[in-house]
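**Student:** Show me the folded form of this:
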Amino acid sequence: MSSFTHFNEQGRAKMVDITDKLETVRTAIAITSVTVNKQIYEKIKNNEIGKGDVLAVAQVAGIMAAKKTSDIIPMCHPLSLRGVDISFSWLIQNEEYKLEITVSVKTKGSTGVEMEALTAASVSALTVYDMCKAVDKGMIIGPTYLEEKTGGKNGDFRREDM
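**Tutor:** Next up is the predicted model:
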C-alpha cells in the first residue's frame, strides 16, 4: 500500500475521500500572462479583433473553465464555487506587451480551489490566443502559477519568488 493519498491499495490512482475534512472558506489566486506584439495590443485596446471583445470573452471563458475544472482534471472534486473574479492588466516594457491575467476563486468547502484558479487563468489565456491568432501566432503564454491560497489543513500559501 502506498503512503500517497491519491493511490489505492493496488497502487492505482483514486480520488481522495474528503468526507471527514472540515469545511472552511478557501481562496486561491492564480496568475498567467500572454505576451503579444504591438499590433495585437492595439487591436485589443481598440476592440478591433474580428472575433469580438477579447477581454470580455476571455473573462467569461475563464469563469466557465473554473466551474468545469473537475470535468477535465481527473482527480479534482466537483466544487460549488462561491465566486470567481478575473482581471486584466497590461505590462509594457521595451516594446514588449504583456497581458497579465489574475484569477481569484473562492468557496466554502472541504478542498481547495487552486486547480480552479489555475484552470481559469489558463483558459483565459488560451482564449486570448484563439481570438488573436489570425493577427499573429507568435504569442507566448505563461508563466502560469499559483500566487496564493488560503484555508484548509495545510494552511495558507503566498508565493515569495515571483
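
**Student:** Could you use CA atoms for every contact and neighbour count after this?
**Tutor:** OK.

**Student:** Pull out the buried positions in the longest helix anywhere in the chain.
**Tutor:** Of all the elements of type helix in the chain, the one with the most residues (DSSP state H) is helix 114-132. Applying a neighbour-count criterion of 16 or more other C-alpha atoms under 10 Å, one finds 114-129, 131-132 buried in helix 114-132.

**Student:** run this one through as well so I can compare:
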Amino acid sequence: MASELTHLNDRGEAHIVDISHKPATRRRAVAQARLVGQPHTIATIMGGGLSKGDALAVARIAGIMAAKKTSELIPLCHPIALTKVAIEISEFGEDAILILASAETTGPTGVEMEALVAASTAALTLYDMAKAIDRAMVITDLCLLEKSGGASGDFVRA
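**Tutor:** You can find the predicted model right below:
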C-alpha cells in the first residue's frame, strides 16, 4: 500500500494526480451512511408519511446526482464516466436508516469518492426532508465498505 500522499507534489503543493499512464480497469466501490433519529421519525420516513413527499425516492435521486457531480464538489477528484450508481435505503433497527451507495466505472481511477458522496448526500436529503419533525437526527458511520479494481487491489472493511 502506498504511503505517500498522491495529491501533494515534491514541494508539498496540492495538485490533481496524473492518471494518464494508468490502465482502464473495472472499478467498483460501496459506501454507507446511517441516519439516526427518533423511532417515530424513522417509521414516518420509511412509511412514506412525510408531507414533502416520497423521501426515499428523492434521496435515491439525490445520491445518484451527487455521485455524478463529485469532481465538482471535491477539488482534486477527476471527472469520471460512471457506468452505474445505485442507492439502497433500509431500516436499521427502529431508530436508524442505513444508506448503501455503490458506484461503478471502467477507467483509470477509482470511484470511492463517488460512492461516499452519494451515501452522504442521500443521508443529508433524508435529514432535510424530515427535519421538521426531528431536528435532533444524526448522520453517522459514513465510510467506505469495499472497493475493487485498480493497482491498489481490493478492500473490504472488516
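
**Student:** hang on, the earlier thing: so what does the longest helix of structure 1 touch, helix or strand wise?
**Tutor:** Under the contact definition 3 or more C-alpha pairs under 8 Å, 6 or more residues apart in numbering; DSSP states H and E, helix 114-132 of structure 1 sits against strand 24-36, helix 54-67, helix 69-72, strand 96-109, strand 145-150.

**Student:** Output the ones you listed as TSV; include the columns mean neighbour count and distance to residue 88 of structure 1.
**Tutor:** Below are these laid out as TSV (neighbours: other C-alpha atoms under 10 Å; distance: least, C-alpha to C-alpha, whole Å):
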stretch	mean neighbour count	distance to residue 88 of structure 1
strand 24-36	23	9
helix 54-67	21	8
helix 69-72	15	21
strand 96-109	22	5
strand 145-150	20	15
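
**Student:** With distance to residue 10 of structure 1 added, can I get these in a markdown table?
**Tutor:** Listed next are these as a markdown table, based on distance: least, C-alpha to C-alpha, whole Å:
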| stretch | distance to residue 10 of structure 1 |
| --- | --- |
| strand 24-36 | 32 |
| helix 54-67 | 31 |
| helix 69-72 | 24 |
| strand 96-109 | 29 |
| strand 145-150 | 32 |
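
**Student:** Identify whichever of those lies nearest to residue 80 of structure 1.
**Tutor:** With C-alpha to C-alpha as the criterion, residue 80 of structure 1 lies closest to strand 96-109 of those, at 6.7 Å.

**Student:** which residues touch the closest residue to residue 5 of structure 1 other than its chain neighbours?
**Tutor:** Spatially, and ignoring its direct neighbours in sequence, residue 5 of structure 1 is nearest to residue 16 (6.5 Å; C-alpha to C-alpha, 6 or more residues apart in numbering). Contacts for residue 16 of structure 1 (C-alpha atoms under 8 Å, 6 or more residues apart in numbering) come out as 5-6, 75.

**Student:** Just the closest of those to residue 68 of structure 1, please.
**Tutor:** Distances from residue 68 of structure 1 to the contacts of residue 16 of structure 1, taken by C-alpha to C-alpha, are shortest for residue 75, at 12.7 Å.

**Student:** separation between the counterpart of residue 105 of structure 1 in structure 2 and residue 138 of structure 2?
**Tutor:** If you follow residue 105 of structure 1 across to structure 2 using TM-score structural alignment, you land on residue 103. Noted for residue 103 of structure 2: a distance of 24 Å to residue 138 of structure 2, by C-alpha to C-alpha, to the nearest Å.

**Student:** Look up how far residue 51 of structure 2 lies from the spatially most central residue of structure 2.
**Tutor:** Geometric centre of structure 2, nearest residue: residue 116, 2.5 Å, by C-alpha atoms, centre = their mean. Using C-alpha to C-alpha, residue 116 of structure 2 is found at 28 Å from residue 51 of structure 2.

**Student:** returning to what we had before: of all the helices and strands packed on helix 114-132 of structure 1, which one is nearest residue 89 of structure 1?
**Tutor:** Nearest of those (C-alpha to C-alpha): strand 96-109, 5.2 Å.

**Student:** Quick one: list the elements packing against the closest one.
**Tutor:** strand 24-36, helix 38-45, strand 81-93, helix 114-132.

**Student:** Export these as a markdown table, with columns for distance to residue 70 of structure 1.
**Tutor:** Formatted as a markdown table, those follow (distance: least, C-alpha to C-alpha, whole Å):
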| stretch | distance to residue 70 of structure 1 |
| --- | --- |
| strand 24-36 | 16 |
| helix 38-45 | 31 |
| strand 81-93 | 12 |
| helix 114-132 | 8 |
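
**Student:** Fine by me, thanks again.
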